[in-house]
Every structure is written in C-alpha cells, then in structure tokens.
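1. Give me the fold of what follows.
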Amino acid sequence: MTSNIGSPAETTQPVGISPYLSKRIFTLQFTSTPRGARLARRLVAVRLDEWGVPYGTEAHETTVLVAAELAANAVRHGHVPGRDFHLSLRVTAELARIEVSDTRAERVPPRPGRLPEPELAEGGRGLLLVERLAERWGWCPRLGAPGKTVWAECALT
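-> Modelled structure (predicted):
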C-alpha cells in the first residue's frame, strides 16, 4: 500500500463552513491483489464512519459494497503486474463518489445501461450490483496515466 493522502485540510471538515458546502476527500493506492481490495473496502468503511455516515446505516453499507465491487474489479480485470490501483472517496452531505483507477486500458467495462442480463453474464455480477445500488456510475480513460477510472456515486440521504 502506498499512502497518497492529501493535506489534513482535505481530509477533515473546515471550521466555520456548512457541512452542505464542505467536501471530504480520501485517496490511497493499494496493491493490485485481493488483500489490497479488502483493505480498500475496510478503509472506506472506517472513513465513512469517521465522517458521519455510521456503520449499519443503509448509506454506509451501500457505499462500502459499491467501493468493494469496484476495488475487486480493478484487481480481477485491471491487474497489471507490479502496478497498484488507486481509490478515491469524495463525500459531501448528499453524495459519496468512489473512483477506482487501474492501469489496464484495453479491458474496459460496458457502458452503464448496457450490462448483460444476469442469466447471460459470463462472469461475476459486480457491476450489476453497482448499477442497481449507485445513483450513477460510469468509466473514463485515466487522466494523465495509462488505464481507466471506474466511478460510482451513492446517495447518502
């Protein structure tokens, strides 16, 4: 795991600013292994709880599940030997946005709304879960580096 946490001002709520206007950001790189994916899921769960989205709530469970699926997909489908995947969590009062980037550009997921039916899918059904649980999701080429970023937004209210 490689730490790439921003300044403390990025990860804590500024004093005197309405929680509806503030944004909390957590970013880290993880080894592209099942262990890295599990660690990503656990750290997202801890950070959400610290930021006021408590364990056991629907918003917490949904966001953690979506983050876990995106991280697992980065390990399974985006793995390049010797390369980490990057996870970013941005939380506002209404929304959690999870972005997972890997360095494998030639393997991309289908566009939202174009996933195969569950009974026709050859592999797992992780993106089907993401599509049903998240408000929005998608993917784009990774900015400034090879690969792609798969993102999802989950409602917190």
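
2. Please make it C-alpha for all contacts and neighbour counts, starting now.
-> OK.

3. Any idea which residue is closest to the centre of this protein?
-> By CA atoms, centre = their mean, the chain has its centre lying nearest to residue 98, at 3.1 Å.

4. give the contact list for that residue.
-> The contact partners of residue 98, by CA atoms under 8 Å, 6 or more residues apart in numbering, come to 67, 87-90, 151-153.

5. could you pull out the strands for this structure?
-> Secondary structure of the chain (DSSP state E): strands at 2-3, 24-30, 85-91, 95-102, 136-141, 148-155.

6. Now render these as TSV, adding distance to residue 128.
-> Below are the strands of the chain laid out as TSV (distance: least, CA to CA, whole Å):
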stretch	distance to residue 128
strand 2-3	30
strand 24-30	24
strand 85-91	20
strand 95-102	16
strand 136-141	11
strand 148-155	12
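
7. Quick one: closest of these to residue 57.
-> Ranking those by proximity to residue 57 (CA to CA) places strand 148-155 first, at 12.0 Å.

8. Give me the angle between that closest one and strand 136-141.
-> 160 degrees (axes from the mean of the first three to the mean of the last three CA atoms, to 10 degrees).

9. Quick one: list the elements packing against strand 148-155.
-> Contacts defined by 3 or more CA pairs under 8 Å, 6 or more residues apart in numbering; DSSP states H and E place strand 148-155 against helix 58-77, strand 95-102, strand 136-141.

10. run this one through as well so I can compare:
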Amino acid sequence: MTAPPAAQRTSMSPSFTRRFSSTPLGARLARRTTLTALNAWGIPYGSDVSERAAVVVAELAANAVTHGRVPGRDFELRLSLPTGSLRIEVTDTRGDGRPPGPGAVRAAGPLDESGRGMALVEALADRWEVRKRTPPGKTVLVEIDVPGWLGLMRRLAVARPPKRRR
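-> From the prediction side, this is the model:
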C-alpha cells in the first residue's frame, strides 16, 4: 500500500467534519453518519464504496474510543472526495499507542479476542497512513478509490448549483 497523495480538491468537492463523543455510541454514530453523508453525495447505501467505508469508519472509530480515548475529549471524523477517491480521516487526542503503518499490521491469531481492526482497514483501503498530530494525537487517513468519480462530481454540481455572489 502506498501513502495517500496530497489532497487534490476541486471547488465542487464535498467534505464533512464532525466530532463525536469517545464512547461506543459516538463510534456507532460516526459509522451511520458516514453512510448518510455518502448517500447524500451519490454513493448509495450498499455500494462497494459505501460498504468499505462503513467498515473502515467503524474500525477506526472503535480504535479511537478504545485506544485513543482521553477523558473529556472527542474524536473527529472528516470525510471528503478529493480527485478520484473517498478520503476518511479519524483523529483522536492521544499521542501514544499509534497503530502500525501500512504493511506492518500483524494478523490476529484464530483465538485472539482483538487485533483484527487494522487488518480490516488495510484490506479494504486502497491507500492509508498514520499521521502524528500537533497538539498530541494522531490521525489515521484512509483513501478508497471511487469508480466514476468525475460523473459523481458532475451530478453533485448539477444537484447543487453554485451560490450566487452579491
């Protein structure tokens, strides 16, 4: 897996950012909110991209709640559609406990009770990386390629005409 390229944005590229409580409910809401946002952007429920994104967000949000939790601090989910892909970023405020990077994820044993989340992320992502955050924390950035991205952007532009300047 290669590192994600720098974001290439167009003026019509949608994005979404929201903070969620570092609780199991917050993790579940992040997953459901992702599916709703993607559907609104023309990536329908049940599509390959939507299903992959749901699992990735569920795993990253669960990790943020379980391993990246700092009492009283939320985790953040950011979704965007830079050129050709869906970008998912989950940020927590704990600087230690960084997950292994791409290619370094160890497979969980058949009797292990945990340790499969990042292996799922690695399997479902087209590109991903872990970034250090200042102030303390980390961001896991995942990209999933979106077939027909240009057509999707055109449909979004037609559905949402540009705002008129006064």
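
11. picking that back up, of the contacts of residue 98 of structure 1, which pair is most distant in space?
-> That would be 87 and 153, which, of the contacts of residue 98 of structure 1, are the farthest apart (CA to CA) at 13.5 Å.

12. Any idea which of the helices and strands packed on strand 148-155 of structure 1 gets closest to residue 9 of structure 1?
-> Set against residue 9 of structure 1 and scored by CA to CA, those come closest in strand 95-102, at 18.3 Å.

13. That closest one vs structure 2 - mean distance after superposition?
-> With mean CA distance after the TM-score superposition for structure 1, strand 95-102 of structure 1 departs from structure 2 by a mean of 0.6 Å once superposed.

14. Where in structure 2 does that strand fall?
-> Here strand 95-102 of structure 1 aligns to structure 2 at residues 85-92, judged by TM-score structural alignment.

15. okay, now residue 151 of structure 2: neighbour count?
-> Around residue 151 of structure 2 there are 10 other residues, counting by other CA atoms under 10 Å.

16. Can you find the partner of it in structure 1?
-> Residue 151 of structure 2 maps onto no residue in structure 1, with residues paired by TM-score structural alignment.

17. swap in residue 45 of structure 2?
-> Here residue 45 of structure 2 is matched to residue 55 in structure 1, going by TM-score structural alignment.

18. Give the closest residue to that match in space, chain neighbours not counted.
-> Spatially, and ignoring its direct neighbours in sequence, residue 55 of structure 1 is nearest to residue 49 (6.0 Å; CA to CA, 6 or more residues apart in numbering).

19. got the buried residues for stretch 29-36 of structure 1?
-> By 16 or more other CA atoms under 10 Å, the buried positions in stretch 29-36 of structure 1 come out as 29-33, 36.

20. can you check stretch 127-136 of structure 2 too?
-> Buried-residue list, stretch 127-136 of structure 2, by 16+ other CA under 10 Å: 127-130.

21. Figure out how far that stretch is from the centre of its chain.
-> Centroid separation between stretch 127-136 of structure 2 and its chain, computed with CA atoms, centre = their mean, to the nearest Å, is 13 Å.

22. Ok, stretch 63-74 of structure 1 next?
-> Relative to its parent chain, stretch 63-74 of structure 1 has a centroid offset of 6 Å by CA atoms, centre = their mean.

23. And it against structure 2, how far off on average?
-> Stretch 63-74 of structure 1 sits 1.0 Å off on average (mean CA distance after the TM-score superposition for structure 1).

24. Sounds good, over and out.
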